[in-house]
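Undergrad: A predicted structure for the sequence below; I have some questions about it.
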Amino acid sequence: MNTEQYERMGQGLGFVAALDQSGGSTPGALKRYGIEPDSYSGDDEMFDLVHAYRTRIITSSAFSGDKILAAILFEQTMNRDIDGIDVPDFLWHVKGVVPILKVDKGLAEAADGARVMKPMPELDALLEHALSKHVFGTKMRSFVQAANEAGIDAVLDQQFEVGRRILDAGLVPILEPEVDIKASDKAEAEALVTEGILSRLGSLPQGQRVMLKLTIPSDPDLYADLVAHPSVLRVVALSGGYSRDEANRLLAQNHGVIASFSRALTEGLRVDQSDAQFDATLAASIGSIYEASIT
């Protein structure tokens, strides 16, 4: 494991850029960027377009390790290059940004108010490949839709089970049991998720640490015990559909929690902007998210 990356993720000032839209969410990401679905045909062309978009973000003068600690990548992005350099190596050696890989394969159907992750039969091979690409850690998302103990237990049991496999492989996992911001009992669900995580952290191997990616809580500083826990390297928050301004406002109320925003990060970026306009828009976004992350 890269000690410099480990210390940066644990102690550095900044936030995590989530650039990991996969097949299902890519059309929406491109549409917000100004590329309509009828302007391309087939997955290959779609993924070429989104890679060009991500490359524009990563190579922007606004995107650097000064304010961004890490970037979460889709598997296909990990396997591509920027200027002839593998994307994970470009992030770390050119930009000073730690590379992290999304490893889940999407969500199963809802049961007990939650959606666990689909099976990942090729996980071990993917983790081995990620190590060969000099990736530091992983991210995997589940979805909690209600304060249902059975559903939350299923989500957390799976997250920790897979998380231990990732630790055994030599990578640092980000566990992401997202709570739906539209849930009528959002605060109750977040409290159950927090309690469930705290009760499971003791099951981790001695000296091993995970990261957590959680919904910005309805009750500020709900995650204080997680932030302080010796088995937690970092707690990051997802924007979850909030606008950037709202996500920043809410995040700033949670001390020690940093952003891991996707849609909120890229809000306002358009394919028809000049490079100067694009860089200025991205710089303003990064600056505001950074400020909310250092409270």
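TA: All right, it came through fine.

Undergrad: from here on, contacts and neighbour counts on C-alpha atoms
TA: Noted.

Undergrad: burial check on the residue lying closest to Asp81 once chain neighbours are set aside, number of neighbours?
TA: In this structure, Asp81 finds its nearest non-sequential neighbour in Val87, 4.8 Å apart by C-alpha to C-alpha, 6 or more residues apart in numbering. Neighbour count for Val87, taken as other C-alpha atoms under 10 Å: 24.

Undergrad: which residues sit against the helix or strand harbouring Leu156?
TA: Element membership for Leu156, per DSSP states H and E: helix 149-169. Helix 149-169 is touched from outside by 111-117, 124, 127-128, 138, 140, 142-144, 172-177, 192-193, 196-197, 200, 204, 208, 210, with contacts defined as C-alpha atoms under 8 Å, 6 or more residues apart in numbering.

Undergrad: before we go on, here's another structure to hold up against the first:
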Amino acid sequence: MTQTDKAAKIRAGQGFIAALDQSGGSTPKALRLYGIEEDRYSGETEMFDLIHAMRARIVRAPAFTGEAVIGAILFEQTMDREFEGAPSATYLWETKGVVPFLKIDKGLEEAANGVQLMKPMPDLDATLARAVEKGIFGTKERSVVGAANAEGIEAIVAQQFAVGNQVLAHGLIPILEPEVTISIADKAEAEAMLRDAILKHLDTLPEGTEIMLKLTLPEEPNFYAPLVDHPKVMSVVALSGGYSRDEANDRLSKNRGVIASFSRALTEGLSDAQDDDAFNGELGKTIESIRAASVAG
């Protein structure tokens, strides 16, 4: 199956993209929400083994298939590991029908001009080459908008597109993720600046190329419709951003053509202590609710 087949699956948009890409900084919280406190592991190796076991349990669940979960974003370590004895990206696509993506950013710089840019990625070309070898379809890179600051937002979008062009050069599809913090007082103003900056930079992309966007659910329904409809945008996906799953699903359902790419909202209600029947039942209900909200708009 080729990149073309995977692209067709994403374009059809009949489901959502699972974000299974917690990194070193966010893994302790993800494990804690899953019921694993820090006294149950010692050091990063044990921590990453436990989060991989959680991810493996999620992806092998009966409801986790391409009928509802059209894509999954992986942490780099996950790409290099296995699910059910097969390379993770291979398992996702060939067994589950789920398109694999790779998180490529290395975390955030300190805040300046109301935003947090991405830290440098000096080994990115080597990582992208490995991703291609492993059957990855695309990538995801996150930075954060913390204020309606025009200079900062322009800088964040310029950086996202620069890295996105580097990804495109390897034949992969980049998901650009300039996340707007949901708690800021000037969220709507920041979203307006962000949308304008993205539209301007989309015009600089070479003809025939496409990117994806991962954005915070906007204050105004369908605010990102010009991005959804843009010929150089394959798909617009939404992060849950700290909203509860119910609120995230409600906001998502009001945005035409936008599908979910949830992380914490996907794992909400799951626990290490659950037996497989309880775990799979809870995850099944969650997957159906997110899929329904994704295709409702």
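TA: Received the coordinates, thanks. Values in this document were obtained by computation on a predicted structure and should not be read as measured data.

Undergrad: how about the helix holding Leu156 of structure 1: buried residues?
TA: By 16 or more other C-alpha atoms under 10 Å, the buried positions in helix 149-169 of structure 1 come out as 149, 151-160, 162-164, 166-167.

Undergrad: list the helices and strands whatever helix or strand comes next after it packs on?
TA: Downstream of helix 149-169 of structure 1, the next assigned helix or strand under DSSP H and E is strand 172-179. Counting contacts by 3 or more C-alpha pairs under 8 Å, 6 or more residues apart in numbering; DSSP states H and E, strand 172-179 of structure 1 packs against strand 137-144, helix 149-169, helix 186-201, strand 210-215.

Undergrad: nearest to Ser274 of structure 1, out of the ones you listed?
TA: strand 137-144 (32.6 Å; C-alpha to C-alpha).

Undergrad: re earlier: now the angle from the helix holding Leu156 of structure 1 to helix 186-201?
TA: 40 degrees (axes from the mean of the first three to the mean of the last three C-alpha atoms, to 10 degrees).

Undergrad: just give me the longest helix of structure 2.
TA: helix 276-296 (DSSP state H).

Undergrad: let's have the helices and strands packed on strand 172-179 of structure 1 in CSV, adding distance to Glu246 of structure 1.
TA: Shown next, in CSV, are those (distance: least, C-alpha to C-alpha, whole Å):
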stretch, distance to Glu246 of structure 1
strand 137-144, 21
helix 149-169, 26
helix 186-201, 17
strand 210-215, 13
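
Undergrad: wait, which of the ones you listed is closest to Gly10 of structure 1?
TA: strand 210-215 (9.1 Å).

Undergrad: which residues touch Arg9 of structure 2?
TA: I think there's a mix-up here, since residue 9 of structure 2 is Lys and not Arg. Taking C-alpha under 8 Å, 6+ apart as the test, what Lys9 of structure 2 contacts is Ile70, Val99.

Undergrad: help me confirm that it is found in a helix?
TA: Yes - assigned with DSSP: H, G, I helix; E, B strand; the rest coil, Lys9 of structure 2 falls within a helix.

Undergrad: picking up where we left off before, return the distance of the longest helix of structure 2 from the chain's centre.
TA: 17 Å (C-alpha atoms, centre = their mean, to the nearest Å).

Undergrad: can you pull the buried residues of that helix?
TA: Quick answer for helix 276-296 of structure 2 (16+ other C-alpha under 10 Å): 279-284, 286-296.

Undergrad: cool, stretch 247-257 of structure 2 as well?
TA: Result for stretch 247-257 of structure 2 [16+ other C-alpha under 10 Å]: buried residues Ala248, Asn249, Arg251, Leu252, Ser253, Lys254, Asn255, Arg256, Gly257.

Undergrad: any idea how far that stretch is from the middle of the chain?
TA: 16 Å.

Undergrad: so it matches what in structure 1?
TA: Here stretch 247-257 of structure 2 aligns to structure 1 at residues 246-256, judged by TM-score structural alignment.

Undergrad: neighbouring contacts of that stretch?
TA: 216, 220-224, 227, 235, 237, 239, 257-259, 264, 288-289, 292-295.

Undergrad: coming back round to it: for the helices and strands packed on strand 172-179 of structure 1, which one sits closest to Pro99 of structure 1?
TA: Here strand 137-144 is closest among these (C-alpha to C-alpha), at 7.2 Å.

Undergrad: helices and strands around that closest one, which ones?
TA: strand 98-102, strand 114-115, helix 149-169, strand 172-179.

Undergrad: right, and those - which one's nearest Val50 of structure 1?
TA: That would be strand 98-102 among these, by C-alpha to C-alpha, at 15.9 Å.

Undergrad: and the closest one, what does it pack onto?
TA: strand 68-73, helix 75-78, strand 137-144.

Undergrad: ok so, going back, gap between the residue nearest to Asp81 of structure 1 and Ala150 of structure 1?
TA: 39 Å (C-alpha to C-alpha, to the nearest Å).

Undergrad: could you do His134 of structure 1 as well?
TA: His134 of structure 1 is 37 Å from Ala150 of structure 1, by C-alpha to C-alpha.

Undergrad: what is the neighbour count of the nearest residue to Met9 of structure 1 once chain neighbours are set aside?
TA: Nearest non-adjacent residue to Met9 of structure 1, counting by C-alpha to C-alpha, 6+ apart: Leu69, 6.5 Å away. Using other C-alpha under 10 Å, Leu69 of structure 1 has 25 other residues around it.
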